[in-house]
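Chemist: sequence and predicted structure below; questions after.
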Amino acid sequence: MDQKNSEEFYSRLREQLKESTSWPSDYLYKFIVLSEPEKIAQIHKIFDNTGAVIESKQSKKGKYTSVSVTVNLKSPEQVIEKYKEVGKVEGVISL
C-alpha cells in the first residue's frame, strides 16, 4: 500500500473506531506471518509491557502463523500506531 492509500485507510479506520467504540477499550488485532520465530518475536516485542494477551496458531502445513493480540488501548490513535509498528515487520499481513 502506498503512502497516500495508507493514510486514507488509517484516516477511515480512525473515524470508524471513534464512532463505534467508547475508549479506552479492548482491541483485537489479527496478523498472518510466515512461521519464522524471529518474525513472531518481533510482533510480541511490539506489544511487550502493554498487558496484551497474545495467541499464536500455525496453519495446517505450518508455513504461516496467525497471531491474535487483544490489548486495552486508550484511543484510536494507539490502535493505528500499533498497526504501523507491526506493518514494519517484513511479510506481515494485517486482517
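Modeler: Thanks, I have the structure now.
Chemist: when you work out contacts or count neighbours from here on, use the C-alpha atoms and nothing else.
Modeler: Noted.
Chemist: list the buried ones in the longest helix along the chain?
Modeler: In the chain, with assignment by DSSP state H, the single longest helix is helix 3-20. Residues of helix 3-20 classed as buried by neighbour count (16 or more other CA atoms under 10 Å): Y10, L13, R14, L17.
Chemist: here's the one I want to compare it with:
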Amino acid sequence: MSQFTTEEFKRKLDDIHDFPTLYMFKFIVTEDKKSAVKALFPSSELNYKPSSKGKYTSVTAKVMIQSSDHVIDVYKEAQKIEGIIAL
C-alpha cells in the first residue's frame, strides 16, 4: 500500500469493486507469524502455501467485505505484523 495514498487506494477499490464483495487478501509471512494473520480473519478459512525452503508462508484469505474502508482497515491492521508482505 505504500505506493498509494489511502485516498487513492480507496478510489481504486471503489472503481474496481461493487461492495459488498468477496475480496482476496494475500500475504507472505514467516512461519511464526501465521497465527497473527489468522487473527485478522477469525471466522474465515485461510489457505497456506509454504515456500520451497519452508521459511515463509503465503497466506490467502477470501473474505466478504462490506466496503473499501473495511479493506483499508484490514491492511492497516496487517501492517502491525512484523515482516509481513502484502501482495
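Modeler: Ah, there it is. Values in this document were obtained by computation on a predicted structure and should not be read as measured data.
Chemist: out of the buried residues of helix 3-20 of the first structure, flag the one nearest to I93 of the first structure.
Modeler: Y10 (15.4 Å; CA to CA).
Chemist: separation between that closest one and E90 of the first structure?
Modeler: 19 Å (CA to CA, to the nearest Å).
Chemist: check Y64 of the first structure too.
Modeler: 13 Å.
Chemist: who has more neighbours out of the two?
Modeler: Per other CA atoms under 10 Å, whichever of Y64 of the first structure and E90 has more neighbours is Y64, with 15 against 11.
Chemist: check contacts around the alignment partner in the second structure of that one.
Modeler: By TM-score structural alignment, Y64 of the first structure lines up with Y56 in the second structure. Counting by CA atoms under 8 Å, 6 or more residues apart in numbering, Y56 of the second structure makes contact with I28, V29, T30, E31, P50.
Chemist: just give me the neighbour total for V71 of the second structure.
Modeler: V71 of the second structure has 18 neighbours, counted by other CA under 10 Å.
Chemist: give me the distance between it and K10 of the second structure.
Modeler: 9 Å.
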